[in-house]
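> fold the stuff below for me.
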Amino acid sequence: MDNRARSVGAATSGPISLLRHVKWEHLVAGMSGGVVATLLLHPLDLVKIRFQVNEGMGLTTRPQYNGMIDALKTIARSNGFVGLYKGVTPNVWGTGASWGLYFFFYNSIKTWMQDGNSKQALGPSRHLLAASEAGLVTLALTNPIWVTKTRLCLQYEKGQSSSLPTGQYYRGMMDALLKIYKLEGIRGLYKGFVPGVLGISHGALQFMTYEEMKNAFNAYRNCPVDTRLSSSEYIMFAALSKTFAATMTYPYQVLRSRLQDQHHKYGGTIDVIRQIVKYEGAKGFYKGLLPNLLRVTPACCITFVVYESIISFCTKRQEQLKDKTEGNCE
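Below you'll find the model as predicted:
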């Protein structure tokens, strides 16, 4: 009987028990935060991508900008306010889906590692592992959306995209997805996947730093690690963790954007690295970093505050229902 009990315990602690820890509110909360942040800050993302793919080799099909403010003014002057939101549809879908799936998978894996005990601190290495696993699954599901977002963001003003083949001019997100698949196949939809895999370290570093700062803060206050914090505290930890992760891993975003760019063809990730080093030097790997930090830091803060607020609401709601049920039983 003891052997049977041990075998049952082993079975329930295996990967199949992960399903017991799935909570859909993390998916909804993450998507909500991602969508709100994207709608507010997409113009900075547009400028970041255009800086990232600027090789500095005299490519005349691209508009040239004298800094972030000049880029925003030039785009708005040429295409109006709507021009600042080129590529916003796949960005909303991609960011919403990415944050939603990331939070969903991360918290499911994390809760599974804790065996359902939210007061158990995992430590840096297990936070890194959970975040890396969540990032890989999320990237595999969303990479085609990011390719379409990059392509749409790089459709410049009229006359500057005229050199592209007809099949590479896109009327919108679905048109881009279908044309990329038709002309380039599955490989086209997964361009930039390799540097994207390298970029999983970004999310892993961010979530590890965020979790460890929250845990250390709660330990300082002599509170359980799952104690809910105030919005200002979430903003502070989100900003610090995002700035750290973004600065440490930014070069992979440059590589991914260039591989997904329809105006220049590369022979792969190594070829992109070689050309950047040859023509632009080390600073080429950090093009667009300023608009990126100005975008991702507040975007992360907005996302995390919306996410944590929804989770706090759901937690309080569940506790109220539990108290009500227990009261009725008595």
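
> going by C-alpha atoms from here, please, whenever you check contacts or count neighbours.
OK.

> so which residues of this protein form helices?
In the chain, the helices defined using DSSP state H lie at 2-12, 24-52, 68-79, 88-113, 124-153, 173-189, 193-198, 200-220, 231-249, 251-260, 269-279, 289-329.

> got a markdown table for those helices, with mean neighbour count and distance to Ser161 too?
Listed next are those as a markdown table, based on neighbours: other CA atoms under 10 Å; distance: least, CA to CA, whole Å:
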| stretch | mean neighbour count | distance to Ser161 |
| --- | --- | --- |
| helix 2-12 | 11 | 57 |
| helix 24-52 | 23 | 14 |
| helix 68-79 | 16 | 14 |
| helix 88-113 | 24 | 19 |
| helix 124-153 | 21 | 11 |
| helix 173-189 | 16 | 15 |
| helix 193-198 | 18 | 25 |
| helix 200-220 | 20 | 32 |
| helix 231-249 | 18 | 31 |
| helix 251-260 | 25 | 16 |
| helix 269-279 | 15 | 22 |
| helix 289-329 | 17 | 24 |
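
> redo the ones you listed as CSV? Include distance to Gly159.
Output for the helices of the chain, formatted as CSV (distance: least, CA to CA, whole Å):
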stretch, distance to Gly159
helix 2-12, 62
helix 24-52, 17
helix 68-79, 12
helix 88-113, 22
helix 124-153, 15
helix 173-189, 19
helix 193-198, 30
helix 200-220, 37
helix 231-249, 34
helix 251-260, 21
helix 269-279, 26
helix 289-329, 26
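
> and of the ones you listed, who's closest to Leu164?
helix 124-153 (11.7 Å; CA to CA).

> so which of the helices of the chain is nearest Gly58?
Nearest of these (CA to CA): helix 269-279, 11.0 Å.

> in terms of secondary structure, what does the closest one contact?
Applying 3 or more CA pairs under 8 Å, 6 or more residues apart in numbering; DSSP states H and E, one finds that helix 269-279 contacts helix 251-260.

> also this sequence, please, to line up against the first:
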Amino acid sequence: MDFLMSGLAACGACVFTNPLEVVKTRMQLQGELQAPGTYQRHYRNVFHAFFTIGKVDGLAALQKGLAPALLYQFLMNGIRLGTYGLAESRGYLHTTEGTLSPARSAAAGALAGVMGAYLGSPIYMVKTHLQAQAASEIAVGHQYKHQGMFQALTEIGQKHGLVGLWRGALGSLPRVIIGSSTQLCTFSSTKDFLSQWEIFPPQSWKVALAAAMVSGIAVVLAMTPFDVASTRLYNQPTDSQGKGLMYRGILDALLQTARTEGIFGMYKGIGASYFRLGPHTILSLFFWDQLRFLYHKYTK
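I've put the predicted structure just below:
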């Protein structure tokens, strides 16, 4: 039941934040491996990107990749939050004195995130391809021209086999390890701190909401460079064997980005990442926490 509630909570958040994921993806691909000032900026900031995509591609384009995004969130966060929730409820994250261990919490969050992200990697790759697709006048990055999620998965599988479906999976793991461990450790630690100091009434929904807000800020700052690299790894063109033509792996993507675009290139789309990851983290963790609370309250 923990896995089902976790997946549903993440899907509920995804419906509202997917347009920001579209904007984030395109801003991260804009000016890929080009020096600042040498390329046309189709998307100047988050708000300009929303306006441009809506004007040129149509308002429906702001929900591109929604189907794979929902499926990925259900799989990834169902496994991630469900596994973490089980570890927490069984006391594995606490010391013998009963206090929360940040180290155990971070390790459990990282392990749970890796499991979910690796299994859902083909869905995430297709989501990235679909969200990057745009009219030629505002297109950034490689354009795959997929017709939909199932067509894309079938085409990639037929051309490159199972290995092709999991292309970029290993490169995405550092992003997930850092993001998941930071998110869940910060969320649990903040909740524990707020409860100990009795800042809000016991069992108040405000505890989960405040903890999720703090977690959202922390995860964006820690994860953005790895998120940029992961997006580019998934979206890069491939040869006939399905091997990437631009990057050899996550480290190569990070180094090439830093070398050609500078430190700010590694934080492209951070505004969209915050507006997307912040609300998504807040909503998914808040829904997850409240669903677990209600389930355990009424099933005792």
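
> just to revisit the earlier point, looking at the helices of the first structure, spot the one closest to Ser163 of the first structure.
helix 124-153 (14.6 Å).

> which part of the second structure lines up with that closest one?
Aligning helix 124-153 of the first structure against the second structure (TM-score structural alignment) gives residues 102-131.

> tell me how far the matching stretch is from the chain's mean position?
8 Å (CA atoms, centre = their mean, to the nearest Å).

> of the helices of the first structure, which approaches Pro165 of the first structure most closely?
helix 173-189 (10.9 Å).

> what does Leu255 of the second structure align to in the first structure?
Leu255 of the second structure maps onto Arg274 in the first structure, with residues paired by TM-score structural alignment.

> and what of Gln151 of the second structure?
Gln151 of the second structure maps onto Asp175 in the first structure, by TM-score structural alignment.

> Gly12 of the second structure against Ser284, yeah?
Yes. Counting by CA atoms under 8 Å, Ser284 is a contact partner of Gly12 of the second structure at 7.3 Å.

> ok, Ser32 of the first structure touching Val305?
No. Between Ser32 of the first structure and Val305 there is no contact under CA under 8 Å: 10.4 Å.

> grab the nearest non-local neighbour of the equivalent of Val88 of the first structure over in the second structure.
Under the alignment (TM-score structural alignment), Val88 of the first structure maps onto Leu66 of the second structure. Nearest non-adjacent residue to Leu66 of the second structure, counting by CA to CA, 6 or more residues apart in numbering: Asn18, 6.5 Å away.

> show me what contacts that neighbour?
62-64, 66, 69, 276 (CA atoms under 8 Å, 6 or more residues apart in numbering).

> Asp261 of the first structure versus the equivalent of it over in the first structure, what's the distance?
Matched by TM-score structural alignment, Asn18 of the second structure corresponds to His42 in the first structure. Distance from His42 of the first structure to Asp261 of the first structure, counting by CA to CA, to the nearest Å: 18 Å.

> what of Arg228 of the first structure?
42 Å.

> higher neighbour count, these two?
Neighbours were tallied for Arg228 of the first structure and for Asp261 using other CA atoms under 10 Å; the higher tally belongs to Asp261 (24 against 17).

> for the more buried one, list the residues it contacts.
Contacts of Asp261 of the first structure by CA under 8 Å, 6+ apart are 53, 150-151, 154.

> alignment lookup: it to the second structure.
The alignment partner of Asp261 of the first structure in the second structure, by TM-score structural alignment, is Asn235.

> any idea how far that match is from Ala10 of the second structure?
24 Å.

> and Phe74 of the second structure, by the same measure?
Separation of Phe74 of the second structure from Ala10 of the second structure (CA to CA): 6 Å.

> what's the answer for Gln158 of the second structure, then?
30 Å.

> nearest to Thr61 of the first structure, out of the helices of the first structure?
helix 24-52 (12.2 Å).

> give me the distance between Ala299 of the first structure and Pro144 of the first structure.
Using CA to CA, one gets 22 Å for the distance from Ala299 of the first structure to Pro144 of the first structure.

> hmm, back to that, can you list the contacts of Asp261 of the first structure in CSV and add distance to Lys242 of the first structure?
Shown next, in CSV, are those (distance: CA to CA, whole Å):
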residue, distance to Lys242 of the first structure
Val53, 23
Thr150, 22
Arg151, 26
Leu154, 26
